[in-house]
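Colleague: Based on what follows, work out the 3D shape:
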Amino acid sequence: MAEPDVQKVIKLVPENLLKKRKVYQAIKATQAKLALLQKRKDTSGRPIKFKRLEEFCKDSKRRHRDDTRLQRAKTRPPPSLPPAKNRLVFAVRVREIKGVSPRVKKVIHMLRLRKIFSGTFVKVSKTSINMLKIVEPYVAWGFPNLKSVRELILKRGQAKIDKRRLPLTDNTVIEQHLGQYGIICLEDLIHEIYSVGKNFRLVNRFLWPFCLSVPRHSARDKVGLLKDMGEPGPRAEGINGVIRKFN
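Modeller: As a prediction, this is how the structure comes out:
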C-alpha cells in the first residue's frame, strides 16, 4: 500500500531577518579576509632592522673584552669556595648582554637570567662559583639570609607549570607538584630553598625567576648601570640590601 504524499511545509523567513543574515555574512567574510592577510603579513618575517656601524663596533669591542677576560682567567688560580655556612647564592642580572661573548650568554641562560633585573637562587659549588665568575661583569650576587628568601618567595614567588607562570597563592599547587618530595606548603618550600636540601634543584626549577621591581626611568650612569642597584660582582651579605630595596 503506497504511503500518502506528505507535503513539506516551508517556513517563511521575514525579509528583515534575511537582510540581517546577509549583512552578517558579509562582515564575517571581510573579517576572515583581513585575518588571512594579517597572518600572511606576520609569517612573511620581520623587516630588516637597520643597525649602525657604531653598534657593530661596540658589540665587537665587548665580545673581544669578554674573550680576553676569560682567556686570562684560565691562567689564574680557581676561586676559593665561600665558608660552609654560605651554601645559597642569589644572583641578579644588572646589565644588558647585547653583543657579549657566546660563552657568557650561554652561562646567563643556564642561570636563567634571561631578563635584566631578574634573579634566581644558586647552590654554592665549585661549578656554580666558576659560572658566576664568567658572568661577573653582568651579574651581582651574594648570600641571602632567611628573611630575604622568605620575602622574595612570599611576594614574588611564581611557579613554572607547563611553561606558564602561576602565583603561589594556594598550597594545593605546591602539594600537587612537590608533594612526593615531602613539600606540601609554602613554608616547606622556603625551608628547602634556604637550607639547600637534597631536593633544592627540583624546587628551584619549580620556581619562576624572580623579577625585581625597578623603576623604568631610574637614574643610570654612563655605562648603563643602575646607580641604586650598584655595580656587578660579589656582594656577600650586601645582596640583602638590594633585595630589600627592589623586592
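
Colleague: going forward, measure contacts between C-alpha atoms and count neighbours the same way
Modeller: Will do.

Colleague: Can you classify residue 159 by secondary structure?
Modeller: Following DSSP: H, G, I helix; E, B strand; the rest coil, residue 159 is assigned to strand.

Colleague: Pretty sure residue 169 is one of the things it touches, is it not?
Modeller: No: in this structure residue 159 lies outside contact range of residue 169 using CA atoms under 8 Å: 9.9 Å.

Colleague: Tell me which of these two has more neighbours.
Modeller: Between residue 159 and residue 169, residue 159 has the larger neighbour count (other CA atoms under 10 Å), namely 22 against 13.

Colleague: mind listing the helices for this structure?
Modeller: Secondary structure of the chain (DSSP state H): helices located at 15-43, 53-75, 102-110, 126-134, 146-156, 171-178, 186-195, 200-206, 239-246.

Colleague: Dump these into a markdown table; add distance to residue 93 and mean neighbour count as well.
Modeller: Conversion of the helices of the chain to a markdown table gives the following (distance: least, CA to CA, whole Å; neighbours: other CA atoms under 10 Å):
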| stretch | distance to residue 93 | mean neighbour count |
| --- | --- | --- |
| helix 15-43 | 32 | 11 |
| helix 53-75 | 16 | 13 |
| helix 102-110 | 9 | 16 |
| helix 126-134 | 11 | 17 |
| helix 146-156 | 16 | 17 |
| helix 171-178 | 27 | 16 |
| helix 186-195 | 20 | 18 |
| helix 200-206 | 17 | 17 |
| helix 239-246 | 12 | 17 |
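
Colleague: I have a second one here; can you model it like the first so I can compare?
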Amino acid sequence: MSSRVCPLSLFVYDPVVRSKKVIKLVPEYLLKKRKAYQAIKATQAKLALLEKRKVCRGKLLKFKRLEDFLKDSHKSHRDETRIARSEKRPPAPLPPAKNRLAFAVRIREIKGVSPKVMKVIQMLRLRQIFSGAFVKINKTSMAMMKMVEPYVAWGFPNLKSVRELVLKRGQTRVGRKRVPLTDNTFIEQHMGKHGIICLEDLIYEIYSVGKGFRAANNFLLPFKLSVARHAARDKAGLLKDLGNPGFRGTDINSIIRQLN
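Modeller: Take a look at the predicted model:
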C-alpha cells in the first residue's frame, strides 16, 4: 500500500506569521523636511486668518507720527478760527436768480480738518477727493460753501457740462451695487412718480432745478471724476492746472472738462 502525501498538507496556517507587517523606514532628513513644511503651512494659515479678521474689522492700523498730529491740530484750529471770523462778517449776496444750480468738486485733502468742516463735506457728499455733486443755490448752501472754501471748487455749470456728467458718469445705487444710468425703463421705474421717465428728463430736471431736483439729485450718486495717472503723481502740477479752490463762477466748466 503506497503512502502519498497530500500537497495541501504541507502548507500550515500560522496566524503569528500573517499578523506581522513590514514597517518601511523613512529617512530622518525626510521626517525633518515634512515637519518643517507643516510648520510653514500652519504659520501661513494663521497669518491668513489674522489678515482676514483685520479686513473684516475695517481699515488697517497705520502708524502716525507726532508731526502729523500737530499738523492736524493746526489745520483744525485754523478752520475753527476761519469759521468764527466768517460768522461775524455780513453774509455774501446771493447770485442772480438765473444761477440756481452749482457744481462742487473737492480738489484738496481733508485730513485733520475741524469736525464742522468734515460734517459739511459729508452733507455735500464729497467724501472722496476729485468727487463732485450738484448743489441747489440758497442761503444754506452758500454758507456751507463758505465753510469748505479751502477744499472745494464750485461754480455754475452749463447745460453741456451737466449733460456730459450725467451721460458719462451718472450712476445710482441698487442695494450695494453702483448701476450706470443706461436704461430709460430703469429710470422710469424709480423716478416715474416725479415725472422723470428718461435720461433727458433727468438732465433737464437737474439743470432747471425743478420741483423734483432733490429727488433727482439724491437718485444720482456723487460723480467719481478721473485724473490722469501721470497727473496724479505730479500733484503740484495738477493743482496748478485746476487752480485755487473756492468760487470759480463759469470756470467750473473747464474743471469739469479736465476731470470728466
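
Colleague: For residue 95 of the first structure, which of the helices of the first structure is the nearest?
Modeller: Of all the helices of the first structure, helix 102-110 sits nearest to residue 95 of the first structure, with 11.2 Å by CA to CA.

Colleague: Which residue range of the second structure does the closest one align onto?
Modeller: Mapped onto the second structure using TM-score structural alignment, helix 102-110 of the first structure spans residues 115-123.

Colleague: do the same with stretch 197-207 of the first structure
Modeller: So stretch 197-207 of the first structure sits over residues 210-220 in the second structure, by TM-score structural alignment.

Colleague: any idea how far the matching stretch is from the chain center?
Modeller: 23 Å (CA atoms, centre = their mean, to the nearest Å).

Colleague: try stretch 238-247 of the first structure
Modeller: Here the centre of stretch 238-247 of the first structure is set off from its chain's centre by 19 Å, with CA atoms, centre = their mean.

Colleague: same thing with stretch 123-133 of the second structure?
Modeller: Distance, centroid of stretch 123-133 of the second structure to centroid of chain: 11 Å (CA atoms, centre = their mean).

Colleague: Stretch 130-141 of the second structure too?
Modeller: Its chain's C-alpha centre lies 20 Å from the corresponding centre of stretch 130-141 of the second structure when counted by CA atoms, centre = their mean.

Colleague: could the helices of the first structure go into CSV alongside distance to residue 163 of the first structure?
Modeller: Shown next, in CSV, are these (distance: least, CA to CA, whole Å):
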stretch, distance to residue 163 of the first structure
helix 15-43, 23
helix 53-75, 31
helix 102-110, 16
helix 126-134, 25
helix 146-156, 17
helix 171-178, 14
helix 186-195, 20
helix 200-206, 10
helix 239-246, 25
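
Colleague: looking at these, which is closest to residue 120 of the first structure?
Modeller: When those are compared for distance to residue 120 of the first structure using CA to CA, the nearest one is helix 200-206, at 8.2 Å.

Colleague: Report the contact partners of the spatially most central residue of the second structure.
Modeller: Centroid-nearest residue in the second structure, with CA atoms, centre = their mean: residue 128, separated by 7.0 Å. Residue 128 of the second structure sits next to residue 106 when contact means CA atoms under 8 Å, 6 or more residues apart in numbering.

Colleague: Can you tell me how far it is from residue 15 of the second structure?
Modeller: Distance from residue 128 of the second structure to residue 15 of the second structure, counting by CA to CA, to the nearest Å: 80 Å.

Colleague: Specify, as a residue range, where stretch 66-78 of the first structure falls in the second structure.
Modeller: Going by TM-score structural alignment: stretch 66-78 of the first structure matches residues 79-91.

Colleague: what's the offset of the matching stretch from the middle of its chain?
Modeller: For stretch 79-91 of the second structure, the distance to the chain centre is 32 Å (CA atoms, centre = their mean).

Colleague: What are the contacting residues of that stretch?
Modeller: For stretch 79-91 of the second structure, the surrounding residues in contact (CA under 8 Å, 6+ apart) are 113-114, 117, 143, 147.

Colleague: again with stretch 52-62 of the first structure
Modeller: 98-101.

Colleague: again, but for stretch 215-230 of the first structure
Modeller: 94-95, 231, 242.

Colleague: JSON lines for those residues, including distance to residue 62 of the first structure?
Modeller: JSON lines is the format used below for these (distance: CA to CA, whole Å):
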{"residue": "94", "distance to residue 62 of the first structure": "16"}
{"residue": "95", "distance to residue 62 of the first structure": "13"}
{"residue": "231", "distance to residue 62 of the first structure": "17"}
{"residue": "242", "distance to residue 62 of the first structure": "26"}
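
Colleague: residues contacting residue 232 of the second structure?
Modeller: residue 238.

Colleague: give me the element it is part of.
Modeller: Using DSSP states H and E, residue 232 of the second structure sits in helix 229-233.
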